[in-house]
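>>> Sequence and predicted model, in that order:
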Amino acid sequence: MEPEITEESTEETVQPEEPVEAEEPVEEAVEEEQKEEIRNVLPGDLIGTSEEFIPKSGAYVEGGNIYASASGIVKINNKERSISVEPVTNTPPHLVVGDIVIGQVTDVKDSVALVEIAGIKGKGEREIVNADQAAIHVSNVKDAYVKELYYEFAPFDIVKARVLDLRNMRLSTVNKELGVMKAYCGNCRTVLKIDNNKLKCPKCERTETRKLSSDYGTGII
């Protein structure tokens, strides 16, 4: 006798497929690296605005603008939205008599202009170990007679000067390459431009005088 074929035996047994778990997309954490601008700046240089960045080391805010408080290279961190000025070298230099320094005028009195030293020419731009507030006496401004020191310097000016004495921190600008390298309008704080041997504000047209360095406006230290 032939075996009886039932309906159940003709059906193939189908194994259920195991569900395949969908791979979840892996988000790559991309860190925005710190960006270095190939731009050397001096104290007082405009490097950004408070709407764009948070000022860090070597920078400060004034009137919504961010300025360099030291000489060096501008660094921008896009992740933190911060901006800073990084000094060029790692070893803090020492001042010696004869050094050419870069600084910012903090106050002008009848006989002296007070200067905060920011760096030494040829020795990098790190914080100076033995620096203190220095002074340019009226007798050390230039070879010619100085009637009023207020005509030679003003607060916020960036100056280049030679160190005369470390004990009293005296500086001199008696040389054509020494003096004010950058000046700001006393009215609107716009950078002044040279116009017929005088300084003129391109914004409000105010004219001012300074003991100018031959490198004024060039950015050359």
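Happy to help now that I have it.
>>> contacts and neighbour counts: CA atoms only from here.
Noted.
>>> From the centroid of the protein, which residue is nearest?
The structure's the chain has its C-alpha centroid closest to A68; by C-alpha atoms, centre = their mean the separation is 3.2 Å.
>>> I'd guessed that residue sits against G48; true?
No - contact criterion C-alpha atoms under 8 Å: A68 and G48 do not qualify, at 9.3 Å.
>>> Look up how far C201 lies from the residue nearest to the centre of the chain.
The gap separating A68 from C201 is 21 Å, by C-alpha to C-alpha, to the nearest Å.
>>> again with S213
Per C-alpha to C-alpha, S213 is found 18 Å from C201.
>>> Contact partners for M181?
Counting by C-alpha atoms under 8 Å, 6 or more residues apart in numbering, M181 makes contact with D157, I158, V159, K160, L212, S213, D215, Y216, G217, T218, G219.
>>> switch the cut-off to 7 Å
When the contact criterion is C-alpha atoms under 7 Å, 6 or more residues apart in numbering, the partners of M181 are I158, V159, K160, L212, S213, D215, Y216, G217.
>>> dropping in the other structure now:
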Amino acid sequence: MSLTLPGDRLASAMEYVPGPGVYERNGELFAALTGELVRDEQNTELRVKPAVSVPLEISAGEQVLGRVHSIRESMATIEVVRVKGKARQVGTWIMGTLHIARMSEDYVSDINEVYCVNDLVQAEVDETKPALKLNTKKGRDGVVGARCSDCRDRLNVVDGELFCTECRQREARKLSSEYGQVQL
């Protein structure tokens, strides 16, 4: 095992190509992270396996959980708090956009009939660059947790709709098939 520190010279760029945790400068390869040096002779690649966990990166196709931060006429802004299947939480404040055309397979004329501010939603990442674009068209995607817009009590699913047992109000949302089962 070979421990590297950031800035350590590892090899010439003529011998290896830089992999994760390695960068090239002036024809030389250097460690970008503290960790274990891994030499992949088959692919002639050098990489550094981090000694500590690195910030979480979000990729297209991943499922994310987030809170509806704001709603406009044609889109909702979602604060992403977790990537499903990964133990580590998102470390920085990451906002994604959910356009009205990507909310449901059905036609959506009013976003407020699909999502409300502070709803907890599950979405799929469509794009990460230049901005995070989300999609909730699939059945597993949509609202996974919500509160009554009047009394703020937790809403329950009754006959396919959200129902408040406290104030007896029904609310429409684009429900995930996993409503009430997702924990942050």
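Everything's here; your move. Worth saying up front: this structure is predicted, and the values here are computed from it rather than measured.
>>> picking up where we left off before, which residue of structure 2 sits opposite the residue nearest to the centre of structure 1 in the alignment?
In structure 2, no residue is matched to A68 of structure 1 (TM-score structural alignment).
>>> Quick check: the gap between A68 of structure 1 and Y145 of structure 1.
Here A68 of structure 1 is placed at a distance of 33 Å from Y145 of structure 1 (C-alpha to C-alpha).
>>> Just to confirm, what residue in structure 1 is aligned with H99 of structure 2?
So, by TM-score structural alignment, H99 of structure 2 is matched to H137.
>>> What about its match, how many residues nearby?
Counted with other C-alpha atoms under 10 Å, the neighbours of H137 of structure 1 add up to 18.
>>> try the one 4 residues further on
The number of residues packed near V141 of structure 1 is 24, by other C-alpha under 10 Å.
>>> Please tell me how far it sits from K203 of structure 1.
V141 of structure 1 is 29 Å from K203 of structure 1, by C-alpha to C-alpha.
>>> before we move on, what about Y150 of structure 1?
When Y150 of structure 1 is compared with K203 of structure 1 (using C-alpha to C-alpha), they lie 22 Å apart.
>>> do the same with K142 of structure 1
Distance from K142 of structure 1 to K203 of structure 1, by C-alpha to C-alpha: 29 Å.
>>> Ok, I136 of structure 1 next?
For I136 of structure 1 relative to K203 of structure 1 (C-alpha to C-alpha), the value is 30 Å.
>>> who has more neighbours, these two?
When neighbours are counted by other C-alpha under 10 Å, I136 of structure 1 and K203 differ, and I136 comes out ahead with 25 against 13.
>>> give the contact list for that one.
By C-alpha under 7 Å, 6+ apart, I136 of structure 1 lies in contact with V112, A113, L114, R170, L171, S172.
>>> Try it again at 6 Å.
Residues in contact with I136 of structure 1, defined by C-alpha atoms under 6 Å, 6 or more residues apart in numbering, are V112, A113, R170, L171, S172.
>>> Tabulate those (a markdown table), appending secondary structure and neighbour count.
Formatted as a markdown table, these follow (DSSP: H, G, I helix; E, B strand; the rest coil; neighbours: other C-alpha atoms under 10 Å):
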| residue | secondary structure | neighbour count |
| --- | --- | --- |
| V112 | strand | 20 |
| A113 | strand | 23 |
| R170 | strand | 21 |
| L171 | strand | 27 |
| S172 | strand | 23 |
